[in-house]
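J.: please work out how this folds:
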Amino acid sequence: VVDLPLGATEDRVVGALDIERALVEGVQAFAPGLLARANRGFLYIDEVNLLEDHLVDLLLDVAQSGVNVVEREGISVRHPARFVLVGSGNPEEGDLRPQLLDRFGLHARITTIDDVAERVEIVRRRRAFDADPVAFAQQWEREQQRLQRRIRTAQKRLPSVILTDEALYAAARLCVALNIDGHRGELTLARAAVALAAFEGRESAQPSDIARVATLSLRHRLRKDPLETSGDDARIERAVAETIGAAARA
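T.: Model prediction:
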C-alpha cells in the first residue's frame, strides 16, 4: 500500500532525475516515484476530492494505460503502473471529477449509526482499547485470524467461481436502466458478485449477488438529475427491484 499525500509534487508521483547520483557520480539515472512503488499494489489517497487538478489528470492517464511515461531532464522511461486506487474523503469539502470517480470500483458511504445498542458497543470497545490496547488486540486476535483464513480461502476459490449468464444479463439491464455511462459498471458488478460468491463459499454468482453489490458498485456512477427527488440509494434499489426481479422471473 502506497500513500499519496495531497502535497506531493509531480516529480515525487511519477519519478524524476536522481539528483544525488547526478551530482555524486555524474550519471543520469531515474529515481522511481510513487506510481512505480504502487505497481501491482494499492495507491491510497486521503482526502482524494482535494487532490490538485494536475495530479488528477496524471492519475487518469496512467490508470487508463497502465503505463507511466516520464520524459524530462534528458530521461525517457516507461514502466508498468497498474494499481488498485483507494481513496477517502468528505464530499461536503468538494466534489471529485466524474472521470476519476469512475476509476474507483466500489464506493462506500459512511453514515451516522442510529441504533442505540450499536453506539453503546462502539463506546465500550473504544474505552477498552484506550485502557489497554494490547489486551484489546489479543481479545480480537482469534476473530481476526478467522476472517483472514476465510479471505485466503475465498482468494483460492475465486478463479473457479462461475459468473452465470443470468447474472451478466442482470448487470447489463441494471446499468441500462440507470443510464450508466461506459461499461465499468457491468465490469465492477461482475467482479464484486464473483468475489461475494467466493467469500461465501458458493460455486457461482447469480443475479441475487448482482443485486447485493449494486449500491456499492453503481452509486458513484449515477448521472446527477436535478429533477430527481429520491436519493441515489433509492434510485438503485428501485432499478434493482425492476430489473433483477424481471430477470429472475424470466
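
J.: from here on, just use CA atoms for contacts and neighbour counts.
T.: OK.

J.: which residues in this structure form helices?
T.: 10-14, 19-24, 34-38, 53-65, 98-101, 116-131, 133-157, 165-177, 184-199, 207-218, 232-249 (DSSP state H).

J.: identify the residues contacting the third one?
T.: In this case it means helix 34-38. The contact list for helix 34-38 (C-alpha atoms under 8 Å, 6 or more residues apart in numbering) reads 1-2, 4, 12-15, 43, 68, 79-83.

J.: what about 10 Å?
T.: For helix 34-38, contacts defined as C-alpha atoms under 10 Å, 6 or more residues apart in numbering pick out 1-4, 8, 10-15, 41-44, 59, 62, 67-68, 79-85.

J.: likewise the last one?
T.: Applying C-alpha under 10 Å, 6+ apart, the contact partners of helix 232-249 are 166-167, 169-178, 206-208, 210-212, 214-216, 218-224, 228-229, 250.

J.: just want the angle from it to helix 165-177.
T.: Using axes from the mean of the first three to the mean of the last three C-alpha atoms, to 10 degrees, one finds that helix 232-249 and helix 165-177 are set 140 degrees apart in direction.

J.: list the buried residues of helix 232-249.
T.: Asp232, Arg235, Ile236, Ala239, Val240, Thr243, Ile244, Ala247 (16 or more other C-alpha atoms under 10 Å).

J.: to check against the first, give me the structure of this:
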Amino acid sequence: MSIIKESTRPVFPFTAIVGQEEMKLALILNMIDPKIGGVMIMGDRGTGKSTTIRAIADLLPQIQIIKDDLFNSHPTDVDLMSDEVQEAICQGRNLSVDFIDVPMVDLPLGATEDRVCGTIDIEKALNEGIKTFEPGLLAKANRGILYVDEVNLLDDHLVDILLDSAASGWNTVEREGISIRHPARFVLVGSGNPEEGELRPQLLDRFGMHAEIKTVKDPALRVQIVEQRNQFDQHPHVCIQQHLMKQEQLKEKIAQARRILDEVTIDFELRMKISQVCGELDVDGLRGDIVTNRAAKAFAAYNGRHNVVIEDIHRIVVLCLRHRLRKDPLETIDSGTRVNDVFCQVFN
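T.: Here you go, the predicted structure:
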C-alpha cells in the first residue's frame, strides 16, 4: 500500500514580489493593527493580487490557541475565546494549548450563508437537547485572514455579514430560537477587477484601506517579474531559500511594530489636521478619521518610532480616504490626486 505524504504547498515569498508597493504597505499595516479594518485591493487581472495576499500570512508568527478548539480561542484573552472555553476556565478545568500558523481562509464566490456563518443541527437540538454547531468559514478565520477574491461579485448580503463580523469581532447564528455566538476577529481582505463592477459605496466605505493596482508598464520590470515567477514555479524551495533572510527581517520588523504599537502617540495638532482633511474632502461619518489615525500609528510603529510625524500620515492618507469620497460623474481627476492635493493644502 502506498503512503501519500502530506506536503505544504510552497508560498511565493512576500519579499520577492516586485513593485505594487501600495498593496504591500496596506497589507503590512493591517497585519500590524487588524483594527484598521481590512483592505480592498482593486486592479487589473494578472497583477499579483492573490499571490501577494497569500504571501503575507507567511510573515506572521504562530498564534497560541486552546488545543482542538473550533474557533482558535486564545488561552487568556476573553475577547478571543468562545463561550465554551470561557465556561471551562470558570469551572477551573485545565485546557491544553497549542501553536498554529495564522489561519488563511479563502471564501469561494458560490459560498452559501450557512457555509460562511456556520449552522446549528436543529434535529439534534430538538431530539437530544444538545446544541451542535457546525462551524463556518468565519469560525476558521478567527484570529487570521479571510480572503475574498472577486469580492465585487459576491452577494451584497454576504459582504454585509463579513463586514459586520469583522467590525464587531463576533458571529451570531440563530435558528428556531437557538442561538450560538463565537469570536470572529479577522483581517478581511477583498480583491477585484473594477471592470467587473464596483462595490456599493456603503460597503466599500467599511473597508479600512483601499489599494489600487496597475499593470506594470516598464519592460525591464515585466521581464524581472516573469523570470522570478518562472524560477519559483520550477524550483520553489530554491527561490524561498534565496529570500529567507529578507523574509526573516520583515517578519521581525512586523513583530516589533506589533509590540510597540500601543505606545505610539499622535499629537493633537496632527489629529486636528487629519480631521480637517476629512472635512474638506466631504467624507461622510468619522470612519475616515479613525482609520487614518490608526494607520498612521501603525506606519510609525513599522518604522520603529513612538511618535507619528507628518510623513507617516502622507504615506497612508490616500489609502485610507480615496474610497470614501463622493463620486462626481463629471469629475475626471483621480481620487488619489484629490486626497493628496487637500492633504498638501492642510499640512502645507
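
J.: weed out the non-buried ones from the contacts of helix 34-38 of the first structure.
T.: 2, 4, 13-15, 41-44, 59, 62, 67-68, 80-85.

J.: count of residues packed around whatever residue of the first structure lines up with His235 of the second structure?
T.: His235 of the second structure maps onto Asp132 in the first structure, with residues paired by TM-score structural alignment. A count of nearby residues for Asp132 of the first structure, using other C-alpha atoms under 10 Å, gives 10.

J.: likewise for the one 4 residues further on?
T.: Using other C-alpha under 10 Å as the criterion, Phe136 of the first structure is surrounded by 16 other residues.

J.: Arg142 is in contact with that one, correct?
T.: No: using C-alpha atoms under 10 Å as the test, Phe136 of the first structure is too far from Arg142 to be in contact (11.5 Å).

J.: map Gly182 of the first structure across to the second structure for me.
T.: That one, Gly182 of the first structure, aligns with Gly285 by TM-score structural alignment.

J.: test my guess that that match contacts Val291.
T.: No: in this structure Gly285 of the second structure lies outside contact range of Val291 using C-alpha under 10 Å: 11.6 Å.

J.: list the contacts for the match of Gly182 of the first structure?
T.: Asp205, Cys278, Gly279, Arg324.

J.: about what we covered before: as JSON lines, the buried residues of helix 232-249 of the first structure with distance to Thr153 of the first structure would be great.
T.: Formatted as JSON lines, the buried residues of helix 232-249 of the first structure follow (distance: C-alpha to C-alpha, whole Å):
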{"residue": "Asp232", "distance to Thr153 of the first structure": "34"}
{"residue": "Arg235", "distance to Thr153 of the first structure": "35"}
{"residue": "Ile236", "distance to Thr153 of the first structure": "31"}
{"residue": "Ala239", "distance to Thr153 of the first structure": "33"}
{"residue": "Val240", "distance to Thr153 of the first structure": "30"}
{"residue": "Thr243", "distance to Thr153 of the first structure": "32"}
{"residue": "Ile244", "distance to Thr153 of the first structure": "29"}
{"residue": "Ala247", "distance to Thr153 of the first structure": "31"}
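
J.: so which of the residues you listed is the closest to Leu23 of the first structure?
T.: Nearest to Leu23 of the first structure among the buried residues of helix 232-249 of the first structure: Asp232, at 55.6 Å, using C-alpha to C-alpha.

J.: translate the closest one into the numbering of the second structure.
T.: Matched to the second structure by TM-score structural alignment, Asp232 of the first structure sits across from Ser335.

J.: not counting sequence-adjacent ones, nearest residue to Arg175 of the second structure?
T.: Ile120 (7.0 Å; C-alpha to C-alpha, 6 or more residues apart in numbering).

J.: give the contact list for that neighbour.
T.: Residues counted as contacts of Ile120 of the second structure (C-alpha under 10 Å, 6+ apart) are 114, 131-135, 173-176, 178-180.

J.: likewise Ile53 of the second structure?
T.: Applying C-alpha under 10 Å, 6+ apart, we find Ile53 of the second structure in contact with Phe14, Met23, Lys24, Leu27, Ile41, Met104, Ile145, Tyr147, Val189, Gly190, Ser191.

J.: surely the third one meets Arg54?
T.: No: applying C-alpha under 10 Å, one finds Lys24 of the second structure not in contact with Arg54, separated by 11.5 Å.

J.: just the buried residues of the contacts of Gly285 of the second structure.
T.: Asp205, Cys278, Arg324.

J.: residue contacts, the counterpart of Arg271 of the second structure in the first structure?
T.: With TM-score structural alignment defining the correspondence, Arg271 of the second structure maps onto Leu168 in the first structure. Neighbouring residues of Leu168 of the first structure by C-alpha under 10 Å, 6+ apart: Leu174, Glu186, Leu187, Leu189, Ala190, Ala193, Ala205, Gln206, Pro207, Ile210.

J.: ok, the residues you listed vs Ala22 of the first structure, which is closest?
T.: The closest of these to Ala22 of the first structure turns out to be Leu187 (C-alpha to C-alpha; 45.2 Å).

J.: what's the neighbour count on the closest one?
T.: 16.

J.: same check on the one 3 residues further on?
T.: The local packing count at Ala190 of the first structure equals 27, with neighbours defined by other C-alpha under 10 Å.

J.: measure it to Glu242 of the first structure for me?
T.: Counting by C-alpha to C-alpha, to the nearest Å, the separation of Ala190 of the first structure from Glu242 of the first structure is 19 Å.

J.: residue in the second structure paired with Pro5 of the first structure?
T.: Using TM-score structural alignment, Pro5 of the first structure pairs with Pro108 in the second structure.

J.: let me see the contact set for the closest residue to its match other than its chain neighbours.
T.: Nearest residue to Pro108 of the second structure, sequence neighbours excluded (C-alpha to C-alpha, 6+ apart): Val148, at 7.0 Å. When contacts are counted by C-alpha under 10 Å, 6+ apart, Val148 of the second structure is found next to 40, 50, 105-109, 154, 159, 162, 188-192.
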